[in-house]
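Visitor: quick one: sequence and predicted model below, then my questions.
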Amino acid sequence: MICLKGCYQKTGGVSADSLVFQKSSFHSSRCNRERETIKMLGLSLFWNALLVGLLLLNFLRQLWWRRRCYPPGPLPLPLMGSMWQIGIRLYQDTFKLKYQPENSEPSVTPFLKAVTNEKDLVFSNGHIWKQQRQIGQATMQKLQLGEKSMEHQIEKEAQQLVEMFARAKGQPLDPLLPISNSVCNMICAMAFGHRYPMEDKSFQKLTKDIELAVQSGGSFIYTFFNLLPCVMRCLPGPQKKAFSSRKSVLTFVKKEIKKHKERKPLSEPQDFVDFYLVQMEKSKDNVSSTYDEEKLAACILDLFITSTETTATSLQWGLVLMATHPDIQDKVYKEMERVLGSSQSISYQDWKKLPYTCAVIHEIQRTKYAFLFRIIRQFAKDVNIFGFLMPKGTFINPNLNSVLLDHKQWETPEKFNPSHFLDKSGKFVAKEDFLLFGSGDAISLAEELARIELFSFFAALLRAFHFQMPEEAKELNTQPQIGLTTYPHCYQLCAIPHHNTS
């Protein structure tokens, strides 16, 4: 049989023309499907872009409408709010607002509510806040008296810190551990009437728990927890460590309170717990009294976290800056030698005689401030400020770097320059714009203690040692790490005794 083009063979099969036609039809169908897919994708992208655009326009419109009565400031973003500003130095006009406790109250976020159970004194207000602050101030004044005064305890602890540095014998050491231990032990001495040996296991756990509690407040978990509190409560992660570390510190404190209650009553109170328990006894029949053991434990917890972190971070930065500015370090030492002479003890009252040293400490805190922001509060009622209506519930988040690094207020805001706190004759000048600790009623018990500690520890260390980088180190990283605090990178220094360098 002759096979003809276009005819079927007996064996079955298709002609060449049929194959071409089928291939052409298949190719055409596939192209059509691809064109339809591209068309649908294009439409989908168009509608998505349109939806995003409309949502963005609506957000900006709502934002403008809500913010039209507020002072000018950085743009808050969806979900994140103003958290994106953390760690970024923004320069803008600022409003100085006088702190008025009756006009504001703490802002308790879902994370803080879960961690503190809304019992910490940092987040209290009204009658509770006033009573707890009252006993704190009264106790601070009483602890200033006698041989076991708070200042005397700080001087003893400062000497303990000097001895710990001396054990390194001029070899490189990481100052974080001895500094943290000394600052934490100072709180123990003031609150409980005694310090702990460094090798004590319960004390080591206490310092670690305090560190974990502070770190949790500045981590990304804080933001996620506030966005999805119900979900984050059920998931494992750093938030669980925050809860357990706070509980562990409170357990430690409550054990000490129990010991104070079990021992025989003293004729004279010796420490913070003693004074508080006496006040509790005096006020037990007063229905308006807010004094109880839970608030006592919370008060000491706040002392541990706030004062320990503030002082330890500032002192670490101080040693970094002294090692990187040896000329300033030498001026501090020479001033102390000239003013204090052969006396080895340094009292907090000596700050009035040491203007340059005092200026250096203030400049350390200005350029390397420990906390990025203070406790966030919110208006308890509608308030009119400079013609702007602040509705009840408006959050107040003080932006420290807008003041401490304001180029209009400081000659060289980005530069470490102690002259910012000195007049032309070399006398110390307290600056109105140095608002690190707030003002008036805003200053807490922990912050008053931190001031005394920082001066005493810094002066004692600079009097005893010359700090320098190890020979193998090229330079120290002076850029901060960002958490709840702005703390320095891990580093080592050599503490050279001054009698070896003279």
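Guide: Good, I have the coordinates. Residues are numbered from 1 along each chain as shown.

Visitor: from here on, contacts and neighbour counts on C-alpha atoms
Guide: Will do.

Visitor: just checking, Gln479 touches Pro488?
Guide: Yes - assessed by Cα atoms under 8 Å, Gln479 is found in contact with Pro488 at 6.9 Å.

Visitor: how far is the longest helix along the chain from where the chain is centred?
Guide: For the chain, the longest helix by residue count, based on DSSP state H, is helix 16-67. Centroid displacement of helix 16-67 relative to its chain, using Cα atoms, centre = their mean, to the nearest Å, is 48 Å.

Visitor: and here is the other one:
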Amino acid sequence: MDIFSVLEINFLSVLIGFLCIILVLINRCKQSLNSRLPPGPSPLPIVGNLFQMDVKQPYKYYLEISRKYGSVFTVWLGSKPVVVLSGYETIKDALVSQGEEFSGRANYPVLMKVTRGYGLLVSSGARWKELRRFSITTLKNFGMGRRSLEERIKEEATYLIEALRKHGDSAFNPKELLCNAVSNIIYSIVFGQRLDYDDNQFKFLLSVIDHYFRFLSSSNGQLYNMFPWVCQHLPGPHHQLFEGHRKLREYVKKEADQRLENLDRESPRDYIEAFLVRMEEEKGQPHSEFVYENLVSSVWNLFSAGTETTSSTLRHGLLLMQKYPHVQERIQREIDDVIGSSRSPSVQDRQNMPYTDAVIHEVQRSMDLTPTAVPHKMMRDTEFKGYCIPKDTMVLPLLSSVLSDPKLWKNPHTFDPENFLAEDGSFRKSDAFLAFGLGKRVCLGEGLARMELFLFFTSLLQRFTFSSTQPLEEINISPECCSFGKIPRSYYCHVKLRS
């Protein structure tokens, strides 16, 4: 080896060593600047705590850390500090007692990429308040109008029941049908009509939603959110996701343009038309939030969230009925006693069906659909629990820590409706039921979701008994993936028409 080769090797060694020292110094500088952040495990330069966690199930890592560092701690996702809140009292203190300070929405790269920072889900401050106020009012108006939400859901349940009948004795995967039925409810509110289950455009829209949530809940999604500047230049499923979302945005824009041509400003028929009316009213106002970008992203937020969360809960609930047939039988006895077979279930029936109500709540609690909720961010520098959390810091409320707390539930680690039943058999409410979140950013569609879950669930069990293609002990009720959210496992089942 000649002297130039030796010098080259030595130079590279010195350069690499120098860069490592620089990275360590930068990391220490960041930690010094954030010295009043809550404590947490020591991060590595650039990657943070990545190598210490399972990116497929990060919430389990957070639960483990909370046992050491307490109810407020800091982890580093890449080069960014993230404050995690654990336990009911701490989450309540943050999201309710100091709700305004914790009400921001963090810059989560995947969410920001598909929404461009517009819409209900990712906006903060004045924009979020304006859009949320409008959306709550609009959804309420359509729910209390000529056709109530209850009537829409009951009608859709009849289409779903008929579709299930066609399978007869054949085993099938109920995922698509459940997704179609749930999606049609929010679609009818946002777009003003329902679609046939075999409509190609409908299938495309639902495929975009499915890919979106699967990517968010995968390890690839976690890595993209940590290192977006790297991942966006690499091949991967995110490119297909973003292309599908681009086409969906075009679809929404086209629907809006068509409505604008014949817009009845006195009687809007759906969410899009109500938004367009406000756009016309505030045309020319330089700071108006009623612009196309907020319309398109808000429609996506409502349609995607209103489809995936409720359909996943129903799908998992029916799997649990197959795993625990005695629970299914007891629900059906309650249905027979309260509703019978000659009429459809109604929302008013719920108050007389404590066991069914308890089962639906327990399905949501035990599946823990969103272990860390959608990330929040601090709206200003805030003192909390003796620490100083800087403005714009990402905050993760660890909902799993509440929904699985043995101090709050009779049997936290198993599916057990007794968690929501009093000794006399009546339904027992719990403040620790945080399936829809807590505080100012609580799920906008909570009322709709509760209504859908009860009406669809009871309508299906009124007409059918669900059974698995596997022995009970082999039915796997664990989620298929569980990063950003939990995606229920796909399965095949049989349905038997009840006499």
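Guide: Yes, it's here. All values derive from a computational prediction rather than experimental measurement.

Visitor: hang on, the earlier thing: quick one: list the elements packing against the longest helix of the first structure.
Guide: For helix 16-67 of the first structure, there is no helix or strand it packs on, judged by 3 or more Cα pairs under 8 Å, 6 or more residues apart in numbering; DSSP states H and E.

Visitor: other SSEs contacting the host helix or strand of Leu85 of the second structure?
Guide: Using DSSP states H and E, Leu85 of the second structure maps to strand 80-86. Contacts defined by 3+ Cα pairs under 8 Å, 6+ apart place strand 80-86 of the second structure against helix 58-69, strand 72-77, strand 394-398.

Visitor: among Gln479 and Pro488 of the first structure, which residue is more densely surrounded?
Guide: Applying other Cα atoms under 10 Å to Gln479 of the first structure and Pro488 shows that Pro488 carries more neighbours, namely 21 against 11.

Visitor: show me what contacts the residue lying closest to that one once chain neighbours are set aside?
Guide: Nearest residue to Pro488 of the first structure, sequence neighbours excluded (Cα to Cα, 6 or more residues apart in numbering): Pro480, at 5.0 Å. Taking Cα atoms under 8 Å, 6 or more residues apart in numbering, we find Pro480 of the first structure in contact with 368, 486-489.

Visitor: now, of those, which are buried?
Guide: 368, 486-488 (16 or more other Cα atoms under 10 Å).

Visitor: quick one: which of those residues sit in strands?
Guide: Among those, the members found in strands (DSSP state E) are 486-487.

Visitor: my guess is Thr115 of the second structure contacts Ser297, does it?
Guide: Yes - Thr115 of the second structure is within contact range of Ser297, at 5.4 Å (criterion: Cα under 8 Å).

Visitor: how many neighbours does His326 of the second structure have?
Guide: Applying other Cα under 10 Å, I find that His326 of the second structure has 11 neighbouring residues.

Visitor: how near is it to Pro354 of the second structure?
Guide: Distance of His326 of the second structure to Pro354 of the second structure, given as Cα to Cα, to the nearest Å: 16 Å.

Visitor: list the residues that contact Tyr69 of the second structure.
Guide: 39-40.

Visitor: check Phe224 of the first structure too.
Guide: Met232.

Visitor: that one is in what secondary structure piece?
Guide: Here Phe224 of the first structure, judged by DSSP H and E, is contained in helix 220-227.
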